Each structure stands twice: as structure tokens, then as C-alpha cells.
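Engineer: Model the following, please.
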Amino acid sequence: MTEPVLYTVEAGVAMLVLNRPDVLNALNSELVSALGEAVKRAATDPAVRAVVLTGAGRGFSAGADLKRPHSGGNTAAELLRTLLNPLILSLRALPKPLITVVNGVAAGAGMSLALAGDVVLAAQSATFVPAFTKIGLVPDAGSTYFLPRYAGEMRARAIAILGEKIDAAEAQRLGLVWKVHADDELASASAALARHLAEMPTRAYALTKAALNASLDHDLATQLDREATLQAEAVQTHDVREALAAFVEKRTARFLGR
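Structural biologist: Prediction:
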């Protein structure tokens, strides 16, 4: 049986590839479970310094596999609570930078999955399709969380309610995508960025992600104190000591991510 998620590590970068290209990497329980395990593996592997998530074939993910419908609201809610929701939380909590590389369509929960990345890159031909309401469903897997924070309240409401297809350039303008690359340059551009991140002080990335995640629920005073706590941890790391030594010695720093 073909693996639903491919996992490889090279030069400190874990590549996670959704591998159901015949159905545009539609999300079924097997794929979501496998991706969750791959994320756990990448999180705990000391050889992994950065993570790339993309899709095999022509698309990133067409969203939930509608050819295998679930009967009843309770079953749908259980699938979200036991599989998809923990996956999204694990991606956001991943203590390593996560690049989601949208190489084609990202629809429904597939769009939510793409937006869970720290840095979202897209091919010029990529499309984002928040099509939940068009088939009578509610946006899930984090869409109603990410959209207001990325695009703003008014735009988020229009995106979610209208469910219209959004091309890559418009997604970038709305704040859903960091950069758009020509289709034939996307793979090399994302690989170069991942290698760069893997060579940087990745423990600082983990602490920065923790600060950003906490900020969404904090007032300014609380967040300032959270920053101070995390900074106290950061200054004790090897990478800070290495950066200061490299500066004094006028050499390139060699970061270890600890």
C-alpha cells in the first residue's frame, strides 16, 4: 500500500509530502493520522531543524475526502476533535519552523492546513478555495481562527461566507501567503528557504513561536512579561553564546539549535 505521507530528512530539513495525488491529496483518516505521526517524528528528531509540508502531484490538498462521507454530525465532530484538530494544534506548536508549500489547489480543510504554516509559499497557479459553505458546511480545521487574524475581520467574513476561489496573487494581497513563486521555481525556492532556516538558531524560532501563539490571548502587559520569560530562556542557549563569540571573533556563527 502506498504511504499516505512521505517523510524524508536531508540537510536538517524534514520533507512531509501528502501522498494521495490521484485525489488531489484529499484528507481521509489514514492520511491525517499519518501526518500527525510525521509531525511528532519531526518535532522530536534532533536531526530536523526545519520542516516543509507540501502535496504530491498537482495539488496541495482538496480538503476532506467527500467520497467517503461520514454519517451524522457527531461523527463529523468526532473526526475533527480526534484527528484534524490535534493535527492543527501540533503544527502550530511544532518547535521548529514550518513552511507550507502550496503547489496547487488548497481547498476546505486543505486550505486550513496550508494556513497552519509559519511561512506559507505558493505557486503562481495555486488556488485557495474556502468552499465549506457552498456545500452546507461550516469552515473548520482552524479556518475561522486563521482568517480573521491574517486577512482581518471584514475580509475573513467575506472569504468564509462567499467561499469563492482565491488565486495566489490575491491570497498574497489578503495576507494568506508570504510569497508567490513561478510554478517551476517553487520547489527550489522553498528548499533554499528551508535550508537557510535549518542553519539558523532554531531554538530561538521555537521560543518565538511560543511567544506569538501566546500573544493571541494576552493583553499587552501579560505579553510583555511572557516575552521577558522567554528571553531569559533564550539568553542561556548555546546559539546566543555562539552568536556573540562569532561577532567578537569576526567569523560566521555555527548554530546548533540549542
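
Engineer: C-alpha only now, for contacts and for neighbours.
Structural biologist: Fine.

Engineer: residue contacts, V138?
Structural biologist: Applying CA atoms under 8 Å, 6 or more residues apart in numbering, we find V138 in contact with F132.

Engineer: Specify the local secondary structure of it.
Structural biologist: coil (DSSP: H, G, I helix; E, B strand; the rest coil).

Engineer: Please tell me how far it sits from Q172.
Structural biologist: In this view, V138 and Q172 are 24 Å apart by CA to CA, to the nearest Å.

Engineer: cool, A122 as well?
Structural biologist: For A122, the distance to Q172 - CA to CA - is 9 Å.

Engineer: what do you get for M15?
Structural biologist: In this view, M15 and Q172 are 23 Å apart by CA to CA.

Engineer: These two: who's more crowded?
Structural biologist: Neighbours were counted for M15 and for Q172 using other CA atoms under 10 Å; M15 has more, 23 against 18.

Engineer: Could you look up the SS state of that one?
Structural biologist: M15 is classified as strand under three-state DSSP.

Engineer: hang on, isn't it packed against L53?
Structural biologist: Yes: contact criterion CA atoms under 8 Å: M15 and L53 qualify, at 6.3 Å.

Engineer: Only the buried residues of stretch 96-105, if you could.
Structural biologist: K96, P97, L98, I99, T100, V101, V102, N103, G104, V105 (16 or more other CA atoms under 10 Å).

Engineer: Please disregard the earlier target; I meant stretch 157-176.
Structural biologist: For stretch 157-176, a neighbour-count test (16+ other CA under 10 Å) marks 159-161, 163, 165-169, 171-172, 174, 176 as buried.

Engineer: Ok, stretch 17-33 next?
Structural biologist: In stretch 17-33, counting by 16+ other CA under 10 Å, buried: 17-21, 23-28, 31-33.

Engineer: again, but for stretch 199-218
Structural biologist: 199-211, 215.

Engineer: give the contact list for V120.
Structural biologist: I99, T100, V101, V102, A114, L176, V177, W178, K179.

Engineer: ok, it to D22 distance?
Structural biologist: 24 Å.

Engineer: One more: A204?
Structural biologist: Here A204 is placed at a distance of 39 Å from D22 (CA to CA).

Engineer: Strands of the stretch 151-258 of the chain, start to end?
Structural biologist: 166-167, 179-181 (DSSP state E, counting those that start in this stretch).

Engineer: For the residue lying closest to P139 once chain neighbours are set aside, give me its contacts.
Structural biologist: Nearest non-adjacent residue to P139, counting by CA to CA, 6 or more residues apart in numbering: F132, 5.4 Å away. Residues in contact with F132 (CA under 8 Å, 6+ apart) are G108, V138, P139, A160, G163.

Engineer: Over to T144?
Structural biologist: The contact partners of T144, by CA under 8 Å, 6+ apart, come to A156, A160.

Engineer: and for comparison, fold this next one:
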Amino acid sequence: MRLITVSEHEATRVLTLDRPEARNAIDVPAREALRDELRRAVDDPAVRAVVLTGAGGTFCAGGDVRSMEGAAPDTVRARLAPLHDVVRLIAAGGTPVVAAVEGTAAGLGVSLAAVCDHVVTAEDARFVAAFGRIGLVPDGGLLWTLPRRVGSGAARDMLLFGAPVPASRAYEIGLADSLAPPGGALDAALERAAGAAALAPLAVAAAKRVLAGDDGLERLLEAECAEQAALFATADFAEGRAAFAGRRTPRFEGR
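Structural biologist: Next up is the predicted model:
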């Protein structure tokens, strides 16, 4: 099954999340496919920039809730491992990555966008980081990237209250770096990526390593594993999954 579509635009490689029937939700095979394609891009000297986008007018609806089940801590860690590799490859892999956001970036979709070096969003897009609606902690490094992008207050507002953030607000607070007309995010992202691709690649790679060089990200990813592994075993997560599948409001009991 095709999960990631790859295309070339001069020195820029476009990686497209390609599960439109699931609004590009990221299950474990999709995480692994994205990790592998990012690694190929970072290791290819002909690729000077990467654009990450989604098929079908949606960036990414988040993790695939239907593929999640309560699991042992080691299983949850295994589930997070390819996702954490994706975060490391984008944050410190040496190749500039530009996100092109159309439609919705929800949950893990926000995490993928926020870790990118530049986020282009369509003016009618929105960002939703309501992990608490299914009983999980934000993952994909979002507790590290989001406060660095938008500040502690705006990050807490998004993560603890879960309200949708329209593109105009995302641009205002720094979650998005530039706006594009509806349907125009990819073209704008390619233009931005071309600017990065024209710079000296070794210098750009060195700057990315230094920017991601403190060990705060590694500590965060380890803490994320511990918290998520514990939450997968809770009744609230089981209720969150059931409510999601039944398209109803969850009834959480704090256990």
C-alpha cells in the first residue's frame, strides 16, 4: 500500500502523506514509511530541502486512533520509536524541512508541522492539538517544539484546552511562518524550500545540528514514552477510543 508519495522538484524532495481515505492519519506503517523516506532524503546529497505535505486537501488528522489499543509499555515504546526517529530527522537531520499545510493539522499532524523548519499554511487551514480528547499526552515532540514556537502561554492554551486554531491565529502566534491562498500551500512551500536549497548545505546542516543540539529534546522524548505508555493502560484512553469510534462525547473518569 502506498503511504508516502515521493516527487522531485529540482533540489527539493516532496514527501506527501498519502492516506486520503483516513485524512492522512499516521498509523505505525505510515510512521515507518515516513521515517524511511526522510532518512533517504537526508542521506541524499542531491536533496537540499524537503517539503512535507498531505494528499487530498488535508495535512494530517493525527495518529490513527482506530489502530491504537491498550498495550504493554514496551509495545507503546515500540509504537513511538519510528515517530521519534521522524522527529530527530526533521529537527537535526541536516536538511531543511518545510511543511505545507492544507485543511487540518490535528494531533500528531500539529507535531509534524511544528518540528519543521518553516510552516506554510493555507489561509483556511486549522490546527487542533486536543490530545486530551482521547486521553493521551501530546507526542511527536510537541511538548518541546510548541512552546519554542509560540511561547508557554499559547502552548498551554492549545494543549490544555484543545480549541481549534485558525490559520490566521497560527500565523500570529508563530505556529505558522507564512500564509498562502487556499490550495496554494505546496507552491509557497516549494518556493521557500528553493531558497534553503540555494544555501551552502554543510553550513545549513551545521546550523540545524546546533539549533537542536541541547539534550532537552531527548529528555522530552524519553518522558513522552513513559507518560504515553502509562496512559495507554488507562480506562480513560479506552473511553477516548470508544468515543472517537462512536463519534460521541467521551465520559472521562480519571482512571
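
Engineer: TM value for the aligned chains?
Structural biologist: Put the two chains on top of each other and the TM-score (TM-score structural alignment, normalised by the length of structure 2) is 0.80; 215 aligned residues with a CA RMSD of 1.5 Å.

Engineer: I'd like the buried residues of stretch 157-176 of structure 1 laid out as CSV, including distance to D225 of structure 1.
Structural biologist: Output for the buried residues of stretch 157-176 of structure 1, formatted as CSV (distance: CA to CA, whole Å):
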residue, distance to D225 of structure 1
I159, 35
A160, 35
I161, 38
G163, 40
K165, 41
I166, 39
D167, 40
A168, 38
A169, 38
A171, 34
Q172, 33
L174, 31
L176, 29
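
Engineer: Let me know the closest of those to D183 of structure 1.
Structural biologist: Closest approach between the buried residues of stretch 157-176 of structure 1 and D183 of structure 1, by CA to CA: A168, at 11.0 Å.

Engineer: Correct me if wrong: that closest one contacts L121.
Structural biologist: No: applying CA under 8 Å, one finds A168 of structure 1 not in contact with L121, separated by 9.3 Å.

Engineer: Tell me where structure 1 has helices.
Structural biologist: 29-44, 73-79, 85-93, 109-115, 143-151, 153-162, 168-174, 186-198, 202-215, 220-234, 238-249 (DSSP state H).

Engineer: I'd like the distance between R66 of structure 2 and A243 of structure 2.
Structural biologist: 11 Å.

Engineer: do C60 of structure 2 as well
Structural biologist: Note on C60 of structure 2: its distance to A243 of structure 2, by CA to CA, is 20 Å.

Engineer: Check T104 of structure 2 too.
Structural biologist: For T104 of structure 2 relative to A243 of structure 2 (CA to CA), the value is 20 Å.

Engineer: What of G94 of structure 2?
Structural biologist: Between G94 of structure 2 and A243 of structure 2 the distance is 41 Å, computed by CA to CA.

Engineer: The two: which is more packed in?
Structural biologist: G94 (21 against 16).

Engineer: which residues does that one contact?
Structural biologist: By CA under 8 Å, 6+ apart, the neighbours of G94 of structure 2 are V42, V204, A205, A206, K208, R209.

Engineer: Then V65 of structure 2?
Structural biologist: By CA under 8 Å, 6+ apart, the neighbours of V65 of structure 2 are R241, F244.

Engineer: re earlier: now render the strands of the stretch 151-258 of structure 1 as CSV, adding distance to M1 of structure 1.
Structural biologist: Shown next, in CSV, are the strands of the stretch 151-258 of structure 1 (distance: least, CA to CA, whole Å):
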stretch, distance to M1 of structure 1
strand 166-167, 34
strand 179-181, 33
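
Engineer: what about the ones you listed, which gets the closest to A187 of structure 1?
Structural biologist: A187 of structure 1 lies closest to strand 179-181 among the strands of the stretch 151-258 of structure 1, at 9.1 Å (CA to CA).

Engineer: Give me the mean deviation of the closest one from structure 2.
Structural biologist: Taking mean CA distance after the TM-score superposition for structure 1, the mean distance separating strand 179-181 of structure 1 from the aligned residues in structure 2 is 0.8 Å.

Engineer: chain center to that strand: distance?
Structural biologist: 16 Å (CA atoms, centre = their mean, to the nearest Å).

Engineer: which part of structure 2 lines up with that strand?
Structural biologist: Structural correspondence for strand 179-181 of structure 1: residues 178-180 of structure 2, per TM-score structural alignment.

Engineer: For G104 of structure 1, which residues are in contact?
Structural biologist: So G104 of structure 1 contacts R58, G59, F60, S61, A122, A123, S125, A126, T127 (CA under 8 Å, 6+ apart).

Engineer: Spatially nearest residue to the second one (excluding sequence neighbours)?
Structural biologist: This means G59 of structure 1. G104 (3.8 Å).

Engineer: Would you reformat the helices of structure 1 as a markdown table and include distance to L6 of structure 1?
Structural biologist: Output for those, formatted as a markdown table (distance: least, CA to CA, whole Å):
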| stretch | distance to L6 of structure 1 |
| --- | --- |
| helix 29-44 | 9 |
| helix 73-79 | 22 |
| helix 85-93 | 16 |
| helix 109-115 | 16 |
| helix 143-151 | 25 |
| helix 153-162 | 31 |
| helix 168-174 | 25 |
| helix 186-198 | 16 |
| helix 202-215 | 23 |
| helix 220-234 | 33 |
| helix 238-249 | 31 |
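
Engineer: closest to E3 of structure 1 out of the ones you listed?
Structural biologist: Closest among the helices of structure 1, using CA to CA: helix 29-44, at 8.4 Å.

Engineer: name the helices or strands packed onto that closest one?
Structural biologist: Judged by 3 or more CA pairs under 8 Å, 6 or more residues apart in numbering; DSSP states H and E, the packing partners of helix 29-44 of structure 1 are strand 5-10, strand 13-18, helix 85-93.

Engineer: Out of the ones you listed, the one nearest R49 of structure 1 is which?
Structural biologist: Closest approach to R49 of structure 1 among the helices and strands packed on helix 29-44 of structure 1 (CA to CA): strand 13-18, 5.9 Å.

Engineer: and the closest one, how far from structure 2 on average?
Structural biologist: So strand 13-18 of structure 1 averages 0.6 Å relative to structure 2 (mean CA distance after the TM-score superposition for structure 1).
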